[in-house]
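Engineer: sequence first, predicted model second:
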Amino acid sequence: MGKVLNILFVEDDTIETIKFKRVLKTLDLKHNIIEAINGEAALDLLKTPSLIPDLIIMDLNMPKLSGIEFLNILKQDIVLKFIPCVILTTSGNYRDIKECYEIGIAGYIIKPLKYEDYVERIERLLKYWSTNELISQI
């Protein structure tokens, strides 16, 4: 396995957060997870240099500040814009996908219905990013 990642997981659904953490435990992955319940909370966390992650995994449909709004703010920041962002959502809407890629996301994953498929997608996602060369933000 590659390096241990600091991952900012932005998700307003507690069940989805528990599921994501359970997958990491099942796969025996030791990545550090920083949780934010929405885009606004994530931006607040990103103001603390020691909390700047290697990777952001986020939902699109969130209260207060949507995923799209969060991405637009993030990608305008001179430092934070280099953090790879992967969307993990139920939305297969073509316009959402296109808009996210236009903003500059690194990937878009639609949450599968079957848990086994979810585990497989998360495993492949984290294997890729833990072996990828990332820009240190600190």
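Structural biologist: Sure, I can see it. Numbers count the residues shown, from 1 in each chain.
Engineer: going forward, measure contacts and count neighbours with C-alpha atoms only.
Structural biologist: Fine.
Engineer: tell me how far the residue minimising distance to the centre of the chain lies from Phe82.
Structural biologist: Nearest to the mean C-alpha position of the chain, by Cα atoms, centre = their mean, lies Ile57 at 0.6 Å. Here Ile57 is placed at a distance of 14 Å from Phe82 (Cα to Cα, to the nearest Å).
Engineer: again, but for Ser50
Structural biologist: Distance of Ser50 to Phe82, computed by Cα to Cα: 16 Å.
Engineer: in terms of neighbours, single out the busier of these two.
Structural biologist: Neighbours of Ser50 and Phe82, each counted by other Cα atoms under 10 Å, are more numerous for Phe82; the result is 18 against 10.
Engineer: next up, a second structure to put side by side with the first:
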Amino acid sequence: MDVLFIEDDTIETMKLQRTVSKLQLKHRITETKNGEEALEVLKSGAKLPDIILLDLNMPRMSGIEFLKVLKADETFKYLPTIVLTTSENRADLLECYRIGIAGYVIKPLKYEDYEEKLKKVFQYWEVNELVKA
């Protein structure tokens, strides 16, 4: 799968890279540090990602602001977007689902728990028919 990973925290990016490597996943990960960079990647004409992993709390353009732009675009609105965040704020959760996300995953503190959650996310999207379409 082609994955667009939108995350401003270097440690979180390293955790994802470590998880993908440890699980021996062959997914191609494109990393961006904020929503503006992610939109540039999407509009660059490169192959669209199969899924987007999105942090909510970012500088310049928050995850929710990014989602609003993404879901308003005819080309990008069907890209499955999974929020990967520390925010347990119910208002954030409900707003993200209202806008049109495919999932909301809370980043656990322990690395082992993070790895297990990411493994399940990737396993689900590897067999999902939308990604194959």
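Structural biologist: It's in. Everything numeric here is computed off the predicted structure, so don't read it as measured data.
Engineer: now the TM-score, please.
Structural biologist: Overlay of the two chains. TM-score (TM-score structural alignment, normalised by the length of structure 2): 0.96; 133 aligned residues with a Cα RMSD of 1.3 Å.
Engineer: quick revisit: which helix or which strand is home to the residue nearest to the centre of structure 1?
Structural biologist: Using DSSP states H and E, Ile57 of structure 1 sits within strand 55-58.
Engineer: buried residues, that strand. List them.
Structural biologist: By neighbour count on 16 or more other Cα atoms under 10 Å, the buried set for strand 55-58 of structure 1 is Leu55, Ile56, Ile57, Met58.
Engineer: so where is that strand in structure 2?
Structural biologist: Counting by TM-score structural alignment, strand 55-58 of structure 1 lines up with residues 51-54 of structure 2.
Engineer: quick one, helices of structure 1?
Structural biologist: 14-26, 39-45, 67-74, 94-103, 115-131 (DSSP state H).
Engineer: select, out of these, the one closest to Asn6 of structure 1.
Structural biologist: Nearest to Asn6 of structure 1, of all those, is helix 115-131, at 9.9 Å by Cα to Cα.
Engineer: Leu60 of structure 1 and Asn32 of structure 1, how far apart?
Structural biologist: 22 Å.
Engineer: tell me, how many neighbours does Ile135 of structure 1 end up with?
Structural biologist: The burial count for Ile135 of structure 1: 11, using other Cα under 10 Å.
Engineer: could you do Leu56 of structure 2 as well?
Structural biologist: For Leu56 of structure 2, the neighbour count with other Cα under 10 Å is 24.
Engineer: and what of Tyr104 of structure 2?
Structural biologist: Tyr104 of structure 2 has 21 neighbouring residues, counting by other Cα under 10 Å.
Engineer: counterpart of it over in structure 1?
Structural biologist: Per TM-score structural alignment, Tyr104 of structure 2 is aligned with Tyr108.
Engineer: what sits against the spatially closest residue to that match that is not a sequence neighbour?
Structural biologist: Leaving aside its sequence neighbours, Tyr108 of structure 1 sits nearest to Ile87 (Cα to Cα, 6 or more residues apart in numbering; 4.6 Å). Taking Cα atoms under 8 Å, 6 or more residues apart in numbering, we find Ile87 of structure 1 in contact with Ile57, Met58, Asp59, Leu60, Ile105, Gly107, Tyr108, Ile109, Ile110.
Engineer: need the residues you listed in TSV (columns: distance to Ala42 of structure 1).
Structural biologist: Output for these, formatted as TSV (distance: Cα to Cα, whole Å):
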residue	distance to Ala42 of structure 1
Ile57	11
Met58	10
Asp59	12
Leu60	13
Ile105	16
Gly107	18
Tyr108	19
Ile109	20
Ile110	21
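Engineer: I appreciate the help and will end here.
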